[in-house]
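Trainee: When you get a sec, could you give me coordinates for this:
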Amino acid sequence: MKHILGGLLALACVATPWSAAGVREAPGDLQSCVVTATGPGDRRTLVQWMFSAIALHPDLEDLARVSDARREQANRAMGELMVRLLTVDCADQARQAFRDGSADAAIGEAFGRIGQMAGEGLFAEPRVAAEAQGLIRHVDMNRLVELFLP
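Mentor: Down below sits the predicted model:
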């Protein structure tokens, strides 16, 4: 389970689905179930958990401060979400993945996908999207155009 949690953070942070070549997919499609069972509030929980963990990275420490109490709250909420998704909402699919020996891959893919969805939601927020476009002010377009000239 520790391996799954570590993988979950890594998968969520890169916000791309994980593919395990050669690993059998769990019948019942755990990923599909987790995606369907995850609502906007759940994605908010996931994003807050991701941010609280990422804020500890040395390259980001001066950009964001998350109190230990708030980080613990995010950890607790994410733990509860993970347990609910795997033991209530998608229990049959999770059980099947464990039986098939594909639990690591199936859980990684499922939580990687909702991590991707959460990341997409972050950048869809108008203020975040507008600020992300702010980098254009600092791009030397003439230098980029030179790439396409003969």
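Trainee: Every contact and neighbour count from this point should use C-alpha atoms.
Mentor: Fine.
Trainee: how much space between R44 and A110?
Mentor: Note on R44: its distance to A110, by C-alpha to C-alpha, to the nearest Å, is 16 Å.
Trainee: how about this one, so we can line them up?
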Amino acid sequence: MRILATLLLSLAILSPHAAMASPASDALGNCLKDNTSGKDRKDLARWIFVSMSTHPEIRTMANISESVRTDTDKQMADLFTRLLTVNCAAQTRAAAQQDGPNGMMSSFKSLGEVAMMELTSNPAVAQSITAYVQFVDKKKVEEVLGK
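Mentor: Alright, predicted model coming up:
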């Protein structure tokens, strides 16, 4: 079960493809979102950031110590365990029985999206995300759009 849980969470958060969701998986996704605080969602986003920082092409941009990685993993494990076994136990059981891993992936993907929205709602982050626009060749884009 531990390996399955790790895979589900990791794949759901980082997978570029959405899994098909049933009513049971939708209910689990809603329960996950309803039972996370802003702090929980920031912790989840932090875990995603720390995990992605291990990519060879990104590693040089983030100097994250092993102790920070371990602490982040422990926070994520606590959140994952609480959500699946306390806050959303019935929904977890139903989604696992009805949809198996794919449905659970869909549920966690929606939680990951909410976590990213939590971060991007910060004015500094929003400004940084749109900063590239100043360098876009607007004329070329307008030509493609037929304007």
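Trainee: TM-score of the superposition?
Mentor: With the length set by TM-score structural alignment, normalised by the length of structure 2, the two chains reach a TM-score of 0.85; 146 aligned residues with a C-alpha RMSD of 2.4 Å.
Trainee: So R44 and A110 of structure 1 - more neighbours on which side?
Mentor: A110 (23 against 15; other C-alpha atoms under 10 Å).
Trainee: and that one, what pairs with it in structure 2?
Mentor: Residue correspondence to structure 2 (TM-score structural alignment): A110 of structure 1 is matched to S107.
Trainee: Which helix or which strand is home to its match?
Mentor: Following DSSP states H and E, the helix or strand that holds S107 of structure 2 is helix 89-120.
Trainee: go on, G41 of structure 1?
Mentor: helix 40-54.
Trainee: what range in structure 2 matches that helix?
Mentor: Counting by TM-score structural alignment, helix 40-54 of structure 1 falls onto residues 38-52 of structure 2.
Trainee: mean deviation (superposed) between that stretch and structure 1, please.
Mentor: Superposed on structure 1, stretch 38-52 of structure 2 shows a mean distance of 0.7 Å to its aligned residues (mean C-alpha distance after the TM-score superposition for structure 1).
Trainee: if I look at the nearest residue to A96 of structure 2 once chain neighbours are set aside, how far off is T120 of structure 2?
Mentor: Nearest-residue entry for A96 of structure 2: M104, 6.6 Å, with adjacent residues in sequence omitted and distances by C-alpha to C-alpha, 6 or more residues apart in numbering. M104 of structure 2 sits 25 Å away from T120 of structure 2, going by C-alpha to C-alpha.
Trainee: how much space between D43 of structure 2 and S37 of structure 2?
Mentor: Per C-alpha to C-alpha, D43 of structure 2 is found 10 Å from S37 of structure 2.
Trainee: Same drill for those two, tell me which one is more crowded.
Mentor: Higher neighbour count among D43 of structure 2 and S37: D43, with 18 against 11, using other C-alpha under 10 Å.
Trainee: Alright, calling it a day.
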